[in-house]
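Q: Prediction below, plus the sequence it came from.
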Amino acid sequence: GGREIPCHRSVLALCSLYFNAMFTGDFVESISARVEIKEVEPVIMETLIDFAYTGKLTINQKNVEALIQSSKLLQFTTVQKVCTRYLQQQIDHTNCLGIYEFGEVYGCPEVKVKARSFLLENFEAVSQSEEFLQLESDRLLGCLGSELLQVQEEQSLVEAILRWVKYNEAERSRFLPELFQLVHLPLLTVEYMRDHLLHEKVIQECELCRSTIENYQEKTKAGTAVQRHLPCLKKLQEVLVVIGGRAMEESDDEEDEETPMLSRNAGFYNNMIRRWLLLPDFPDYNKWGFSVVALNNDVYVTGGSRGSTHDTWSTTQVWKFDSKEGVWVPIAPMLKPRTNHATAVLNGEIYAVGGIRAGITE
């Protein structure tokens, strides 16, 4: 299955640290007419050599993992970066677990982090996939025990556990007690526990699980159980975020340039508790025409205009509200200044579309 591919040492040495060291060091390959590479498939080696000559690379779902493995081995740094980015863009609920394993085995931390984040933020969808049923017990325990895990309803977490156990009940039923300890019973309805959970065969056969549910039911009847409305870190809550704006009275002229900006300019509405709450102020408050979008539970504010009605300029600036840290931080600016544009999220990336460019730019 081998193949001989003619090429120049100098070309390979420019693109690969591996070949650079081989051809400039005291190795037999530095003077040999032929170099045998056993660890790389011929078609992948040919792709890498084509890249070295042309700077062009064809990546698809069939070759991306082989390209990452080979470019990492041969130290084609640029190829590795491009392929790693491509692989991250392909992550969805059907493959994130496999991509996570790949990232761990082949030392791609950025791939591993992206896949794990996707898993924790889209657990309910991932739990419906075939890959989920193949998950190792330690991986599942680590996922369910994470404070970053998000589910719409605790019931979906229970159903995922049951589905995983039933897939190989003989081998996996022994993990059920440990998995069940990660379930928040106060977030399950009494009816679901009574009419469904206690009738599950695997629950009936697990003494700890069954007794835990029955004891909780007794406490509920006695009025001593933890109330269901208590917050849970795993409970995903959607909120409505509002940023910026001016404080105008009914009598104010809409064209009045002196209308003051809001003193507190960022907040959100939590539908679970039916209340408006304040966020840390958006730092770039004296600006309008910006666009707001959410990605991975963080809020991004892009572009917008500064100045007055008669002297306005658009900006490229982008701010991110880090929901974990609770702070606003500036990040990489847009390529072009934009005002009154639209932003949208697709495959984990933010796209800015349209808008106008007013006056001078930053």
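A: Structure's in. What do you need?
Q: Please make it C-alpha for all contacts and neighbour counts, starting now.
A: Noted.
Q: which helix of the protein spans the most residues?
A: Scanning the chain for the helix with the most residues, using DSSP state H, yields helix 207-222.
Q: other SSEs contacting whichever helix or strand comes after that helix?
A: Where DSSP states H and E defines the elements, the next helix or strand beyond helix 207-222 is strand 239-243. Packed against strand 239-243, as judged by 3 or more Cα pairs under 8 Å, 6 or more residues apart in numbering; DSSP states H and E, are the following elements: strand 266-270.
Q: Which secondary structure state does Thr343 sit in?
A: Here Thr343 is recorded as strand under DSSP: H, G, I helix; E, B strand; the rest coil.
Q: re earlier: counting contacts, what elements does the longest helix of the chain pack onto?
A: Checking 3+ Cα pairs under 8 Å, 6+ apart, helix 207-222 ends up next to helix 176-180, helix 201-204.
Q: for comparison:
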Amino acid sequence: MSTSSSVYNELRLKKQLCDAVIRVDNAEFHAHKVILCNCSTYFRALFNRWSSPDNRLYEIPNVSAEVMKLVIEFAYTNFVPVTHENVQELFVTADRFNVMGIIEACSDFLEEQLTPHNCIGIWRFTDSYYYPEIKNKAFRFLLNHFEEVAATSEEFLLLSAQELCKIIESDQLIVKKEKTVFEAILRWVSDSTEERREHISLLLSKVRLALMPPEYVMKSVDDNEVMKSSEECRTLLRRAMENMLDIRTKDLSSSDFCHPLAHPRLPAAVLFAIGGWSGHSPTNRIEVYDVCADCWVEICDNELTPRAYHGTAFLNGSVYFVGGIDNIHQLSTVKRFDLDTHTWQEVAPMHSRRCYVCVTVLDGYIYAVGGHDGHNRLSTAERYKPRTNQWTLIASMNTQRSDACCTTLHGKMYICGGFNGNECLLTAESYIPETNQWTMIAAMGNRRSGIGVITYAGYVFAVGGFDGTTRLRTAEAYNPDTDTWSDMPSMVQRRSNFGIAVIDDRLFVVGGFNGFSTTVGVESYNIGADHWSYVPDMKISRSGLSCCVVYGLTNIAEYAAPRPSLHVSDME
């Protein structure tokens, strides 16, 4: 509270120089008109247009004395205590009086309280008031947590047909399987079958039926009396099956996204593949894999210096490009790309030049470990704190390593393999930030330089690489509970110096060098199916690239494959 505000509030409490009395439910609050006018356009109109200048007493109906007291105190102190008990009445009153500071405080409180069980209620509540920011945040939360909302929320069953349509037609609805949307509709209808059965054909028209197994759809229809008895529904599903067959017999590409039944929703996260060695020099090309559309999209941006054998990290809405080589020099520089504003910034450089560097994120810090400075393989490591824009040296590893790779699991960092200047390594070690200490762990079964290391399904996976003689297809997984490595299924293609990431519950390996040339090839491993399969190729071949997964963006559509606008009429 400023000094002047403190003085005004002291005068109010002592009822000195007050020129207004606000009466609510037989409670009276002495105040200064100019202070209330500064806080609210409602009071400005009340004092200047809706009453005579010499009026002092103002009766205000339909508001409790407790909330009016908070509004007046806010006018003087710019602070309001928002609680579960008062937030709804306080929001409504602040909206009525146009006290934007209280509306913002209530909105911040509601945003912090959002859960899958109350997000629909908050979305519907804020629909009645003109403050779209919290309404949009509640709606985005609902879309992002739809699977849990649809399965467990009692509020979900209270939605109107129009509200449910608005939710399920959104491209930004996050679901792993489209059948989740289909089953959510059936749950909603079955809660009040006779009243809601007339809406089922409209709701089904919003489902991406071509993304579901046709056998599952037909069995569901046979098992559901509402769908079987609706002529409109049967016609819609028959047309859907015809269209689905037509789509599945063609080579579906991004140009087919306009088909309403094949129109993929936006992904919750996308996979960035950045830079690398392509042809005879480093590149600055950035490609993004859209897991829902199953395709790569190129991001056009020429501000990144071409670099290879660098590290990449995603943190707080930005992608960081760390170290590497620009074809001439090993780099200590770090660039940050703000994904919201599409702007670049050079941040503090590392203490050392680091080509073939390992980069990961742990507890809000970016770690850069090992690498090659142009003269020596490094055992040193450092970490970056974005808030202070500062790199700090941490304890050195037990071994010099370039061409290694690192990941994090259960609050520890793990680094595996690499090259020490003389031989490819099979050793691995872990780092605990709290003790600033590296500890050797069990060695891998194979020597691996140019390795890919990632956390997946509770294990540390070590994939591919170069053993000093040949590029590898093999993979192994480390169990930190038993300090042991186990063999895993091998990749389809041999590769080293590739990108690696986990997205959509699958492990992806991207590009790399196969012993003869760089590759555009991408493949993924599903631990449930226990095998590797090919994914669409990147647009350019490259090795020495870096990958990271980007998530939580409100503008994810700007990095995903384009989705055309669709309407119900497209189904007809």
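A: The structure has been received and is ready for your questions. Keep in mind that what you see is a predicted model, and the values were worked out from it rather than measured.
Q: now the longest helix of the first structure: how far from the chain's centre is it?
A: 37 Å (Cα atoms, centre = their mean, to the nearest Å).
Q: okay if I get the helices and strands packed on helix 207-222 of the first structure as CSV plus distance to Ala247 of the first structure and mean neighbour count?
A: Listed next are these as CSV, based on distance: least, Cα to Cα, whole Å; neighbours: other Cα atoms under 10 Å:
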stretch, distance to Ala247 of the first structure, mean neighbour count
helix 176-180, 51, 18
helix 201-204, 57, 16
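Q: could those be laid out in a markdown table, adding distance to Cys232 of the first structure?
A: Shown next, in a markdown table, are those (distance: least, Cα to Cα, whole Å):
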| stretch | distance to Cys232 of the first structure |
| --- | --- |
| helix 176-180 | 16 |
| helix 201-204 | 24 |
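Q: Tell me which of those helices lies nearest to Gly303 of the first structure.
A: For those, the distance to Gly303 of the first structure is smallest for helix 176-180, at 45.9 Å, taking Cα to Cα.
Q: and that closest one, how far from the second structure on average?
A: Averaged over the aligned pairs, helix 176-180 of the first structure sits 1.6 Å from the second structure after superposition, using mean Cα distance after the TM-score superposition for the first structure.
Q: Read off where that helix ends up in the second structure.
A: The aligned range for helix 176-180 of the first structure in the second structure is 200-204, by TM-score structural alignment.
Q: Quick check: which of the helices and strands packed on helix 207-222 of the first structure is nearest to Met193 of the first structure?
A: Of all those, it is helix 201-204 that lies closest to Met193 of the first structure, at 10.7 Å by Cα to Cα.
Q: mind checking how far the match of helix 176-180 of the first structure is from the chain centre?
A: With Cα atoms, centre = their mean, you get 30 Å for stretch 200-204 of the second structure.
Q: same check, this time on stretch 329-346 of the first structure
A: Distance of stretch 329-346 of the first structure from its chain centroid, counting by Cα atoms, centre = their mean, is 19 Å.
Q: what sits against Asp322 of the first structure?
A: Going by Cα atoms under 8 Å, 6 or more residues apart in numbering, Asp322 of the first structure touches Asp298, Val299, Trp328, Val329.
Q: Could you rank those residues by neighbour count and give me the top one?
A: Neighbour tally across those (other Cα atoms under 10 Å): the maximum, 21 neighbours, falls on Trp328.
Q: is it true that it lies in a helix?
A: No - under three-state DSSP, Trp328 of the first structure falls outside any helix and is assigned strand.
Q: helix/strand/coil for the closest residue to it other than its chain neighbours?
A: Ranked by Cα to Cα, 6 or more residues apart in numbering and with sequence neighbours excluded, the top spatial neighbour of Trp328 of the first structure is Phe321, at 4.4 Å. Of the three states, Phe321 of the first structure takes strand according to three-state DSSP.
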